[in-house]
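**Student:** Below is the sequence, then the predicted model.
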Amino acid sequence: MTMSEKLPVQAQSVALQRDSFVIFLFLALSLFGVMQGFLSAAIPFVRDAQGLSTFLVGWLFSFYALGRLSSGFLSSHLISRGAGIPAIRLTAIGLMSAMALTWASQSVFTSFFLSFLVGIFGGTLQALVQSQIATLPEKSRSLAISEGYTWASVGVFLFPAVTGWFVSQGLPWVCALGLPLISLILVIFVNPRSYAAPKAKQLSSSKLTGTVFIFWMLFFSINVMEWGVGLWWPIFLQETHHLTTAEAVSLMSIYFGSTLVGRALNVRLVRWIEADTLFIMYLGVATAAVLTVLLAPSISTIIPALAFAGAAIGCFYPSNLATAMKYVPEEIRRISSGSANCSGLAMLSIPPMLGLVGKNSSVSVSIVLLVMVPIIMAGLLLFARRLSSLKKVSPNLETEAPLKT
């Protein structure tokens, strides 16, 4: 008896047909990833060129977050009107234009506006691509999401690396914009085949089901973890273990590098294990890793915990999206658009909220709050699973008592 014969049907290895349509979607996600790397790499140069204070740099980030928040409404409108490949290409062109014009900006107000455009085009591009992934055969979606966001992670890491290399060679940082330009050219000229997606059962657009709201809460929580860890762990390591800024940042590179490793590993695991099961596993690993960092007596203990935390947290987003496509495939367009709203809202609220907690008590209290987040997420995920199983028994369960938008 072969291995596939021993496994239950839902756990059998799945395959993904990487045709021009799928490659096109992956290229678009790589451009989205480059955009995220652009934020961390380009803002210091924009600050130096315009002489911006730390306060104004914070506003650059806030305008980007406002753009991500607004992208949920724009992408929802576009998706409801059947936007597809042309809309992805136009959005990609808008994103590239906003990033390129950031270099030429001469005033802080122009920079604010361009940051907003980067946010709204980037968030819309992500939501449009996700809506197209939802048209793939059901058994291929989880794998497509895992691979697509691995491509995005490569983009996140490549742009800062390429920027650093150009600057080290005495060249201006703007030369690194050649990387997203290459991605854009490929997105424009790759000719994806037309894909005849199976028709999904559509729910009334005026009703918001409990399961959709749960997945929005999960997306918000994922952003809490990503931004909370990325922003506050270096400060926690400095204060608790008396590290220099350079030492703390170097340690965090282990965490960020592990997110890419985790997503690459997830591509293999999702072939054999259901996305929701993997999600629960990642939540458990993340909880243990964050708790270890909080309580670890030495740096030697923290280093492996950082690696495990990065690998697990890096898989949160694609695992949640794949789980949503499994539980409520007919609502994935609404969930995808709402995830952009959740990202923007989390970016606007979580950093100052954790900062306020740290100011009034200690940074350690902020880390304790982060320990609780994956535990709450596990509860939400199990509740969504319960609703999904009940809906299979009674299809009208959630539509009988909907939440109003």
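**Tutor:** Received, thanks.
**Student:** can we go C-alpha only for contacts and neighbour counts from here?
**Tutor:** Fine.
**Student:** Pull up the distance across stretch 128-142, start to finish.
**Tutor:** By C-alpha to C-alpha, to the nearest Å, the extent of stretch 128-142 from end to end equals 17 Å.
**Student:** Do you have the strands of the chain handy? List them.
**Tutor:** Using DSSP state E, the strands found in the chain span residues 207-208, 403-404.
**Student:** residue contacts, the nearest residue to Phe38 once chain neighbours are set aside?
**Tutor:** Closest residue to Phe38 apart from its sequence neighbours, by C-alpha to C-alpha, 6 or more residues apart in numbering: Phe159 at 6.2 Å. Phe159 sits next to 34, 37-38, 41, 176, 179 when contact means C-alpha atoms under 8 Å, 6 or more residues apart in numbering.
**Student:** okay, among these, which ones form the most distant pair?
**Tutor:** Using C-alpha to C-alpha, the pair of these lying farthest apart is Ala41 and Leu179, separated by 13.0 Å.
**Student:** more crowded one of these two?
**Tutor:** Ala41 (21 against 16; other C-alpha atoms under 10 Å).
**Student:** measure the closest residue to the more buried one other than its chain neighbours to Val167 for me?
**Tutor:** The shortest distance from Ala41 to any non-neighbouring residue, by C-alpha to C-alpha, 6+ apart, is to Pro160 (5.1 Å). To Val167, Pro160 is 11 Å away according to C-alpha to C-alpha.
**Student:** and those two? which has more neighbours close in?
**Tutor:** Pro160 (20 against 14).
**Student:** these two touch, right, that one and Gly37?
**Tutor:** Yes - counting by C-alpha atoms under 8 Å, Gly37 is a contact partner of Pro160 at 5.9 Å.
**Student:** Mind checking which of the contacts of Phe159 land in helices?
**Tutor:** In helices, defined here by DSSP state H, the members of the contacts of Phe159 are 34, 37-38, 41, 179.
**Student:** wouldn't Leu114 be in contact with Ser97 here?
**Tutor:** No - Leu114 sits out of contact with Ser97 when judged by C-alpha under 8 Å, with a separation of 9.3 Å.
**Student:** the more surrounded of the two?
**Tutor:** More neighbours surround Leu114 than the other of Leu114 and Ser97, with 24 against 16 (other C-alpha under 10 Å).
**Student:** for comparison:
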Amino acid sequence: MAICWASVLLGIGAEWGIGFWGAQFLEGRLGLGPAPAVSLMSVFFGGTVFGRVVSSRLLAKFDGRAMLLAATLLGSGAIFTLWASSVPAVTIAALALAGMCLGNFFPLLISNAVRLEPGYVQLISVGATQAVGISLLAIPIVLGYIGQVAGLINAIGMLTILPLLMAAACLAAGYRHALPHKA
């Protein structure tokens, strides 16, 4: 259960790290003014909505675990591309892809947790609510601190590791669940 909690914390942290600091990142990376940078963040949030619509359709055909793994790898790659690119078109495409992938972490993580522990739906819900709240509070603050020390562009680049840690936690949860339980 704790591993699923950590997965939600990391996934939400990656999503809202970009959601919270993305406009300032775009100002620094692309040299935009504040208003255009904030407006451009609609690409990220639009990607989130689009990704959830597409994901809801794909879940009828594909296993949620495979979709979570794909969203995690693509999302991490999108964050890396967002961080590495100074080409506006590539940065905007990476921003949209990041939104499409990271916006799916929460629903796919909850689906995976319920699949692993179907008798604990209420506890999963409570834990996920706590993890989201802590993540929304802590990750932007930590990212801001790292941004002061290493620069915001580098701090955003460090978000690349959160989905990878989340994927490791999900794999560990699945592995732990697959082990025979002793009575």
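**Tutor:** Okay, I see it. If you're wondering where the values come from, they're calculated on a predicted model, not measured in any experiment.
**Student:** on that earlier part again, would you tell me which one of the strands of the first structure is buried the most?
**Tutor:** Ranked by mean neighbour count, the strands of the first structure are led by strand 207-208 with a mean of 16 (mean count of other C-alpha atoms under 10 Å).
**Student:** Rebuild the strands of the first structure as JSON lines, extending it with distance to Ala340 of the first structure.
**Tutor:** Below are the strands of the first structure laid out as JSON lines (distance: least, C-alpha to C-alpha, whole Å):
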{"stretch": "strand 207-208", "distance to Ala340 of the first structure": "17"}
{"stretch": "strand 403-404", "distance to Ala340 of the first structure": "20"}
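**Student:** Let me know which of these is the nearest to Arg334 of the first structure.
**Tutor:** Checked against C-alpha to C-alpha, the stretch from those lying closest is strand 207-208, at 9.2 Å.
**Student:** just to revisit the earlier point, residue in the second structure matching the residue nearest to Phe38 of the first structure?
**Tutor:** In the superposition onto the second structure, Phe159 of the first structure corresponds to no residue when matched by TM-score structural alignment.
**Student:** ok, now how distant is Phe159 of the first structure from Glu138 of the first structure?
**Tutor:** 33 Å.
**Student:** Equivalent analysis for Ile88 of the first structure, please.
**Tutor:** In terms of C-alpha to C-alpha, Ile88 of the first structure sits 22 Å off from Glu138 of the first structure.
**Student:** Between those two, which is the more surrounded one?
**Tutor:** Higher neighbour count among Ile88 of the first structure and Glu138: Ile88, with 24 against 13, using other C-alpha under 10 Å.
**Student:** How much space separates the closest residue to that one other than its chain neighbours from Val156 of the first structure?
**Tutor:** Excluding the flanking residues, the one nearest Ile88 of the first structure by C-alpha to C-alpha, 6+ apart is Leu125, at 6.0 Å. According to C-alpha to C-alpha, Leu125 of the first structure and Val156 of the first structure sit 15 Å apart.
**Student:** Next, the contact list for the residue nearest to Ile88 of the first structure, please.
**Tutor:** Applying C-alpha under 8 Å, 6+ apart, the residues near Leu125 of the first structure are 28-29, 32, 88, 91-92.
**Student:** for Pro88 of the second structure, same thing?
**Tutor:** Per C-alpha under 8 Å, 6+ apart, neighbours of Pro88 of the second structure: Leu30.
**Student:** ok, now Ile110 of the second structure?
**Tutor:** 124, 128.
**Student:** Could you check how far the aligned residue in the first structure for it is from Ser131 of the first structure?
**Tutor:** Aligned by TM-score structural alignment, Ile110 of the second structure pairs with Leu321 of the first structure. Going from Leu321 of the first structure to Ser131 of the first structure by C-alpha to C-alpha gives 11 Å.
**Student:** joint contacts of those two?
**Tutor:** Ser336.
**Student:** on that earlier part again, inside helices: which ones of the contacts of Leu125 of the first structure?
**Tutor:** 28-29, 32, 88, 91-92.
**Student:** Could you let me know which of the residues you listed ends up closest to Thr244 of the first structure?
**Tutor:** The closest of those, once distances to Thr244 of the first structure are taken by C-alpha to C-alpha, is Phe32, at 32.4 Å.
**Student:** now stretch 269-283 of the first structure: which residue numbers in the second structure?
**Tutor:** Under TM-score structural alignment, the match for stretch 269-283 of the first structure is residues 58-72.
**Student:** Tell me how far that stretch lies from the chain's centre.
**Tutor:** With C-alpha atoms, centre = their mean, to the nearest Å as the basis, stretch 58-72 of the second structure stands 15 Å off its chain's centre.
**Student:** Stretch 67-74 of the second structure too?
**Tutor:** For stretch 67-74 of the second structure, the distance to the chain centre is 10 Å (C-alpha atoms, centre = their mean).
**Student:** Can you find the partner of Gly13 of the second structure in the first structure?
**Tutor:** So, by TM-score structural alignment, Gly13 of the second structure is matched to Val224.
**Student:** Now do the helices in the stretch 301-405 of the first structure.
**Tutor:** 316-327, 332-360, 363-393, 397-400 (DSSP state H, counting those that start in this stretch).
**Student:** Chain neighbours aside, what residue packs nearest to Leu291 of the first structure?
**Tutor:** Val371 is the one closest to Leu291 of the first structure (C-alpha to C-alpha, 6+ apart), at 6.2 Å.
**Student:** how much space between the spatially most central residue of the first structure and Gly148 of the first structure?
**Tutor:** By C-alpha atoms, centre = their mean, the first structure has its centre lying nearest to Tyr317, at 5.3 Å. To Gly148 of the first structure, Tyr317 of the first structure is 12 Å away according to C-alpha to C-alpha.
**Student:** same question, Gly228 of the first structure
**Tutor:** For Gly228 of the first structure, the distance to Gly148 of the first structure - C-alpha to C-alpha - is 24 Å.
**Student:** Of the two, which one has the most company?
**Tutor:** The residue with more neighbours, out of Gly228 of the first structure and Gly148, is Gly148; 25 against 22, by other C-alpha under 10 Å.
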